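Asker: Need coordinates for the following:
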Amino acid sequence: MAGHSKWKNIQRRKGAQDAKRGKIFMRHAKDIYTAAKQGGGDVATNPALRTAVDKAKADNMPNDNIERNIKKATGTLDGVSFEEITYEGYGPGGIAVIVHTLTDNKNRTAAEVRHAFKKNGGNLGENGSVSFMFDRKGYIVINNESGELDEDVITLEALEAGADDISNEDSAYEIYTSTESYQEVLDYFTEKDFDILDNEVTLIAHNYSGLSAEEEEKMQQLIEALEEIEDVQDIHHNLEESND
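Answerer: You can find the predicted model right below:
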């Protein structure tokens, strides 16, 4: 993880994503649907659903929308059936890319993802072609914009909570956990009233690669093209983005 800040990459694209409010609601709806489908519709007993609902509420998604998607997933409301499909491939410069989708039409989604890769200098691979380069981890970001949180103190807190690793990124601490201990660590920091900027179970690359300015621009174009696809839920890659 050294030399790479997932949080900086998130911040880099946050403004553009916030401008797409309708798309954000749609993705929250699918996240809620998936979590409720897999673990039931009760946020008290389904940590993944509780996280999805909390994120939706943080983006001001209406409660009626949240409840409707939970009901769809649990079969108490008629609706379409979504299927989770993961695509793997390479972007410009050999950057590994994993794309998670949730779709009601897999043929449409496959064509759109394939077109995005082909148009932007990438190519799709077989399942497993790049996933071995990533680990599934819990990820929590603690705000330290004030600079008042001492690194030694927060590190001890993280270890006490059961975290695996922590990284100091100037204005924030990035905490990494196993998937099994993620919710316990998140609850620990929530109960202690730390300012949590972001949290999720996600894929973390073993190593990150830099590109030339020209190749990075092409890679960013691929990411943006994939983000424009309605069915895309998450994009993971091992690009070490520059600070420019």
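
Asker: From here on, just use CA atoms for contacts and neighbour counts.
Answerer: Will do.

Asker: so how far is Val53 from the residue lying closest to Glu112 once chain neighbours are set aside?
Answerer: In this structure, Glu112 finds its nearest non-sequential neighbour in Ile229, 7.0 Å apart by CA to CA, 6 or more residues apart in numbering. According to CA to CA, to the nearest Å, Ile229 stands 22 Å off from Val53.

Asker: so where do the strands sit in the protein?
Answerer: 83-90, 96-103, 123-125, 134-143, 165-168, 172-177, 196-205, 232-237 (DSSP state E).

Asker: I'd like these as TSV, with mean neighbour count and distance to Glu67 appended.
Answerer: Formatted as TSV, the strands of the chain follow (neighbours: other CA atoms under 10 Å; distance: least, CA to CA, whole Å):
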stretch	mean neighbour count	distance to Glu67
strand 83-90	18	20
strand 96-103	22	19
strand 123-125	18	36
strand 134-143	20	26
strand 165-168	18	35
strand 172-177	24	30
strand 196-205	18	21
strand 232-237	20	20
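
Asker: which residues touch stretch 163-177?
Answerer: Here stretch 163-177 makes contact (CA atoms under 8 Å, 6 or more residues apart in numbering) with 2, 5, 7, 137-147, 151, 155, 158, 162, 178, 181-182, 185.

Asker: can you give me the helices for the protein?
Answerer: Assigned by DSSP state H, the helices in the chain fall at 6-18, 21-39, 47-58, 63-74, 106-119, 151-161, 182-191, 213-227.

Asker: Which positions in the longest one come out as buried?
Answerer: Of the residues in helix 21-39, 23-37, 39 count as buried by neighbour count, 16 or more other CA atoms under 10 Å.

Asker: The closest residue to Leu222 other than its chain neighbours: what's it in contact with?
Answerer: Counting by CA to CA, 6+ apart, Leu222 lies nearest to Asn120, which is 5.2 Å off, once chain neighbours are set aside. The contact partners of Asn120, by CA under 8 Å, 6+ apart, come to Gly91, Pro92, Lys218, Met219, Gln221, Leu222.

Asker: got the contact list for the third one?
Answerer: What it means is Lys218. Pro92, Asn120, Gly121.

Asker: Next one: the residue lying closest to the last one once chain neighbours are set aside from Ile70, what distance?
Answerer: By the measure of CA to CA, 6+ apart, the closest residue to Gly121 outside its immediate chain neighbours is Pro92, 5.4 Å from it. For Pro92, the distance to Ile70 equals 38 Å [CA to CA].

Asker: Would you do the same for the sequence below? I want to compare the two.
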Amino acid sequence: MSGHSKFANIKHKKEKNDAAKGKIFTKIGKELVVAIKEGGSADPANNSRLRDVIAKAKANNMPNDTIERNIKKAVGDADASNYEHITYEGYGPGGTAIIVETLTDNKNRTASNVKSAFTKGSGNVGTPGCVSFMFDRKGQILVAKEEYEGDPDELMMQALDAGAEDFAEEEDSYEIITDPDDFSGVRLALEEAGIPMAQAEVTMIPQTWVELSDEKDIQNIQKTLDLLDDDDDVQNVYHNWDM
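Answerer: Model (predicted):
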């Protein structure tokens, strides 16, 4: 992945998020509901999944009072039991692989919208497992060099001592990789050490990246990703397009 600027992608996503904070906050609010329901507690000290969602909310600049309001609302949300996790896998142009994680209370609506997004971008939805083998589920923490003034070796040792699997220096960021089960502990240790994190989440990391040179292919995959990002049922989209 040499030369692949992950932080540039993160900043690109954040710029888009900033233009649609309301939609992003709605999605995170839904994640808070499910985290409380599945974690069994509205207290982040006793619910690691809730802690991780709160960290994601803060990374997306959700104000603390908005987070607290969403948690209070989630405690009494009777609709929480209606949410269902459904993952779709498919192919974009140029042999790209796309994974779509959704959280929905209407499977038919979600399936139709996801299929439409793929079709409009000249791709197609495949069968479960058709592309997920091309990705590894890992905890990923990105620290922007422009936000961290400390010593890289010290950061690496902090991460590894906390249980991280790997540490890499990229062009504009430091990447910390963890096992999904160790992610919460590593993230918390870095947070307590005052390390600024540009991104911290369990994600799907491509084993290889696909470059697209045809302008039509680039337009089509961007169309698919934009449609998916705009869908309220879609929580996460992973792909192996080297942007």
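
Asker: quick one on the thing from earlier: got TSV for the helices of the first structure, with distance to Ala172 of the first structure too?
Answerer: Shown next, in TSV, are those (distance: least, CA to CA, whole Å):
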stretch	distance to Ala172 of the first structure
helix 6-18	8
helix 21-39	24
helix 47-58	19
helix 63-74	30
helix 106-119	33
helix 151-161	10
helix 182-191	14
helix 213-227	24
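
Asker: Figure out which of these is closest to Leu203 of the first structure.
Answerer: Of all the helices of the first structure, helix 6-18 sits nearest to Leu203 of the first structure, with 10.5 Å by CA to CA.

Asker: per the alignment, Ile229 of the first structure corresponds to what in the second structure?
Answerer: Ile229 of the first structure maps onto Asp231 in the second structure, with residues paired by TM-score structural alignment.

Asker: Let's have the strands of the first structure in a markdown table, adding distance to Asn65 of the first structure.
Answerer: Listed next are the strands of the first structure as a markdown table, based on distance: least, CA to CA, whole Å:
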| stretch | distance to Asn65 of the first structure |
| --- | --- |
| strand 83-90 | 20 |
| strand 96-103 | 18 |
| strand 123-125 | 34 |
| strand 134-143 | 26 |
| strand 165-168 | 35 |
| strand 172-177 | 31 |
| strand 196-205 | 21 |
| strand 232-237 | 18 |
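
Asker: how many other residues sit next to the residue nearest to Glu112 of the first structure?
Answerer: Close neighbours of Ile229 of the first structure, defined as other CA atoms under 10 Å, add up to 15.

Asker: Can you get me a residue count around the counterpart of Arg69 of the second structure in the first structure?
Answerer: Using TM-score structural alignment as the criterion, Arg69 of the second structure maps onto Asp64 of the first structure. Close neighbours of Asp64 of the first structure, defined as other CA under 10 Å, add up to 8.

Asker: repeat for the one 4 residues further on
Answerer: Close neighbours of Arg68 of the first structure, defined as other CA under 10 Å, add up to 17.

Asker: For it, which non-adjacent residue is closest in space?
Answerer: That would be Leu77: by CA to CA, 6+ apart, it lies 7.4 Å from Arg68 of the first structure.

Asker: so the one you found touches Glu67, yeah?
Answerer: No: using CA atoms under 8 Å, Leu77 of the first structure makes no contact with Glu67, being 10.0 Å away.

Asker: The two: who's more crowded?
Answerer: Neighbours were counted for Leu77 of the first structure and for Glu67 using other CA under 10 Å; Glu67 has more, 15 against 12.

Asker: check contacts around that one.
Answerer: No residues are in contact with Glu67 of the first structure under the rule CA under 8 Å, 6+ apart.

Asker: Not counting sequence-adjacent ones, nearest residue to His100 of the first structure?
Answerer: His100 of the first structure's closest residue in space is Thr86 (CA to CA, 6+ apart), at 4.6 Å.

Asker: what's the answer for Ser48 of the second structure, then?
Answerer: Using CA to CA, 6+ apart, the closest residue to Ser48 of the second structure is Ser184 (6.6 Å).

Asker: next one: Lys55 of the first structure
Answerer: That would be His28: by CA to CA, 6+ apart, it lies 7.6 Å from Lys55 of the first structure.

Asker: wait, Arg82 of the first structure sits on Leu102?
Answerer: No, residue 82 of the first structure isn't Arg; it's Phe. Yes: counting by CA under 8 Å, Phe82 of the first structure does reach Leu102; the two are 5.9 Å apart.

Asker: ok, Ser48 of the second structure to Ile36 of the second structure distance?
Answerer: 10 Å.

Asker: With Lys137 of the first structure as the reference, measure out to Ile223 of the first structure.
Answerer: 22 Å.

Asker: swap that for Glu184 of the first structure, sorry
Answerer: 13 Å.

Asker: what do you get for Gly147 of the first structure?
Answerer: For Gly147 of the first structure, the distance to Lys137 of the first structure - CA to CA - is 26 Å.

Asker: between Pro92 and Ile70 of the first structure, who's got more neighbours?
Answerer: Neighbours were counted for Pro92 of the first structure and for Ile70 using other CA under 10 Å; Ile70 has more, 26 against 21.

Asker: on that earlier part again, surely the residue nearest to Lys55 of the first structure meets Ala58?
Answerer: No: the pair His28 of the first structure / Ala58 is not scored as a contact, 10.6 Å apart, by CA under 8 Å.

Asker: Enumerate every residue touching the closest residue to Gly79 of the first structure other than its chain neighbours.
Answerer: In this structure, Gly79 of the first structure finds its nearest non-sequential neighbour in Lys72, 5.6 Å apart by CA to CA, 6+ apart. Contacts of Lys72 of the first structure were listed using CA under 8 Å, 6+ apart, and they are Tyr33, Asp78, Gly79, Val80.
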